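# sequence-free structure coming up:
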């Protein structure tokens, strides 16, 4: 993961000249602190809004009441 290109450029802070500058979420504007969030440019909550998990097909299964077969 360390070799992946960044979605945004992270360089030194313009005020101090040392250390990384703040990176802001592209959707809500809050500052990002995590490495993965800084790499994608989205915070965890905003990323979950844009990329929701797939449906859980196990919740759609249910038992069906059936009559017994004649002769058994």
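Perfect, thanks for sending it. Since this is a predicted model, take the numbers as computed values, not measurements.

# from now on I want contacts and neighbour counts done on CA atoms only, so please keep to that.
Noted.

# please report how far the residue nearest the centre of the chain lies from residue 54.
In the chain, the residue lying closest to the centroid (C-alpha atoms, centre = their mean) is residue 47, at 3.7 Å. Remark: distance between residue 47 and residue 54 (C-alpha to C-alpha, to the nearest Å) = 14 Å.

# take the one below as the second:
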């Protein structure tokens, strides 16, 4: 046993984080867990607020009345 390192770190207080600080959302301050959220700095809800999805093409189309083709009954 002599000079073997201990399995636990006795110098740190219980509940103290030893890793890097948590990454927080730049808009609301909540901790981010997903890799893409951590990269962008925004959570999914805040990202949706700042970057709403574009309109679908089908919503921009509308029906137009047309004359019937000649020779079609």
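Looks like it arrived, so ask away. What you see is a predicted model, and the numbers here were worked out from it, not measured in a lab.

# returning to that earlier point: which other helices and strands contact the strand or helix carrying the residue nearest to the centre of the first structure?
Using DSSP states H and E, residue 47 of the first structure falls within helix 44-50. Helix 44-50 of the first structure sits against no helix or strand, with contacts defined as 3 or more C-alpha pairs under 8 Å, 6 or more residues apart in numbering; DSSP states H and E.

# residues in the second structure aligned with that helix?
The alignment of helix 44-50 of the first structure onto the second structure (TM-score structural alignment) spans residues 44-50.

# show me how far the matching stretch is from its chain's centre.
Put simply, stretch 44-50 of the second structure sits 8 Å off its chain's centre (C-alpha atoms, centre = their mean, to the nearest Å).

# after superposing, tell me the mean distance of it to the first structure.
Here the mean offset of stretch 44-50 of the second structure against the first structure after fitting is 0.7 Å, by mean C-alpha distance after the TM-score superposition for the first structure.

# contacting residues for the residue nearest to residue 37 of the first structure when sequence neighbours are not counted?
Using C-alpha to C-alpha, 6 or more residues apart in numbering and skipping residues adjacent in sequence, the residue nearest residue 37 of the first structure is residue 43, 5.2 Å away. Neighbouring residues of residue 43 of the first structure by C-alpha atoms under 8 Å, 6 or more residues apart in numbering: 25, 30, 32, 37.
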